[in-house]
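Enquirer: kindly return the folded structure for what I paste below:
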Amino acid sequence: MKDTDKHRGLRNQLVSLLKEKGIVDKNVLATIANIPRHFFLDSGFENFAYQDKAFPIGEEQTISQPYTVAFQTQLLELKKGQKVLEIGTGSGYQTAVLFALGAHVYSIERQNKLFKKTKKLLENLGIRPKHLSFGDGYKGLPDHAPFDSIIVTAGAPIIPQALMAQLKIGGRLVIPLGEDVQEMTVLIRKNETQFEKHEFGEFRFVPLLENKN
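Expert: The predicted structure follows:
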């Protein structure tokens, strides 16, 4: 896999587009500019990797469009060294973004073939999450909780109670909520029992499925 001047130029164009669409977090924009998105796509999609579009990655899953990745990441308000739980490792691109921002990443993928493929890819790229696992994202990772932030990269009909329980007080859960169309939702944990809810517009995600495997 090569990252060329052409790829870097296309990433800079993508970053300019993301700025126009309202992404303001400089760290997020710099990370998008640095990470070769084409590494996370099948070779047939390489020439399209820096379009602001989602693409299939197999197993009925997609790599989210760059704007969605940037938007969700911006909503996390990450600080270096924080523990982040990612529900839906997918292609590994969002994982790479979180890792590059200095997060300690814990990630779950429910599709076994995709999990194995992405685990190998991340290893080859020198991207080392704290923990990668194959399993049910609805359950989270209670053995590694609590987390400073949780990001869900699939559409969920409800907010899983397990994920709410695994969020630190003061932590942020970013989740697309809904069936066919999702409302990007942020929950901020105020104390043991109270959460503050904010909504940030409509998106479309593949569904978060429970106990599929």
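Enquirer: make it CA atoms for all contacts and neighbour counts henceforth
Expert: OK.
Enquirer: quick one, helices of this protein?
Expert: Applying DSSP state H to the chain gives helices spanning 5-20, 26-34, 66-76, 93-100, 112-124, 161-165.
Enquirer: redo those helices as CSV? Include distance to residue 48.
Expert: Supplementary listing: the helices of the chain in CSV, determined by distance: least, Cα to Cα, whole Å:
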stretch, distance to residue 48
helix 5-20, 10
helix 26-34, 15
helix 66-76, 12
helix 93-100, 15
helix 112-124, 20
helix 161-165, 34
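Enquirer: hey, which of those is tucked in deepest?
Expert: With neighbours defined by mean count of other Cα atoms under 10 Å, none of the helices of the chain is more surrounded on average than helix 93-100, at a mean of 23.
Enquirer: between helix 112-124 and that one, find me the angle.
Expert: When axes from the mean of the first three to the mean of the last three Cα atoms, to 10 degrees is applied, the directions of helix 93-100 and helix 112-124 differ by 30 degrees.
Enquirer: one more sequence to fold, the one below, so I can look at both together:
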Amino acid sequence: MNIEQARFNMIEQQIRPWEVLDQDVLNLLSIVKREQFVPAAYADIAFADLEIPLPNGQHMLAPRVEARVLQELAVKKHESVLEIGAGSGYMAALLANRAQQVLTVEIDAELAEFARANFAKNGVLNAEVALGDGANGWPANAPYDVICVSGGLPVLPQQLLEQLKVGGRLAAFVGTAPVMEMQIITRIDDKQYRIASVFETYVEPLKNAVQPSRFKF
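Expert: Prediction:
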């Protein structure tokens, strides 16, 4: 496989047509080597338009989804980022290239170690992995400029919103099967948030994600 040709095809045939037009984001996809973050067994499909399997039933998001989220969050060099759901560490590595510091929280110990190893192998120095349950955020280090939830949330917890700084942005896949909305939520002030729905997709919910109430009145 010609890796650089495959990477070029991913960017031009999958990502750019998905309204990812920010040249800095497109350049970043050439800098952060996706093939270095996938399990060895799936190296040949690192650039495919699909969710690559990870240990213990988890998946990497499709490349076009990751790129679109990255574009919409518009992370700046002075900002601190919380990611929930480290997976392979690839999304955190992308974020780290644009941010001052990234903390990514992973509930699965094997995946947390995989992400750490991938950071070390790829020289990602400004991202760290915390082992734990981030379904309600990670209040110990709050507030954050940016929060990126790399898993589905049937309900967006208020506790998570409150960990954003004023002016901060949160990206989350909100809703239930068969379709979720990728939303960008911006904190306007202490009590107000602006929600923008960007696209529809489906992403497996986070473990221990808050579930909608089943009570009917």
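Enquirer: how about the helices of the first structure, which one is nearest residue 148 of the first structure?
Expert: The closest approach between residue 148 of the first structure and any of the helices of the first structure, judged by Cα to Cα, belongs to helix 66-76 at 9.3 Å.
Enquirer: how much does that closest one deviate in direction from helix 5-20?
Expert: Using the same axes, to 10 degrees: helix 66-76 of the first structure against helix 5-20 is 60 degrees.
Enquirer: which residues does stretch 49-62 of the first structure contact?
Expert: Surrounding stretch 49-62 of the first structure, the residues in contact under the criterion Cα atoms under 8 Å, 6 or more residues apart in numbering are 10-11, 14, 37-38, 41-42, 45, 63-67, 90-91, 111, 113-114, 206.
Enquirer: what does stretch 106-121 of the first structure give?
Expert: Contacting residues not belonging to stretch 106-121 of the first structure are listed as 58-59, 83-92, 95, 129-137, 140, 212-213 [Cα under 8 Å, 6+ apart].
Enquirer: for the spatially most central residue of the second structure, give me its contacts.
Expert: Averaging the C-alpha coordinates of the second structure gives a centre point, and the residue nearest to it by Cα atoms, centre = their mean is residue 150 (3.8 Å). For residue 150 of the second structure, the residues meeting the contact criterion (Cα under 8 Å, 6+ apart) are 61, 83-86, 172-173.
Enquirer: residue 18 of the first structure now?
Expert: Neighbours of residue 18 of the first structure in contact, by Cα under 8 Å, 6+ apart: 29, 67, 70.
Enquirer: do that again at 7 Å, thanks
Expert: The neighbourhood of residue 18 of the first structure, defined by Cα atoms under 7 Å, 6 or more residues apart in numbering, consists of residue 67.
Enquirer: one more: residue 177 of the second structure?
Expert: Contacts for residue 177 of the second structure (Cα under 7 Å, 6+ apart) come out as residue 202.
Enquirer: map residue 198 of the first structure onto the second structure.
Expert: Residue pairing (TM-score structural alignment): residue 198 of the first structure is matched to residue 196 of the second structure.
Enquirer: aligned to residue 13 of the first structure, what sits in the second structure?
Expert: Per TM-score structural alignment, residue 13 of the first structure is aligned with residue 9.
Enquirer: oh, I was asking about residue 159 of the first structure
Expert: Alignment note (TM-score structural alignment): residue 159 of the first structure maps to residue 156 of the second structure.
Enquirer: got it, and residue 187 of the first structure?
Expert: Per TM-score structural alignment, the equivalent position to residue 187 of the first structure in the second structure is residue 185.
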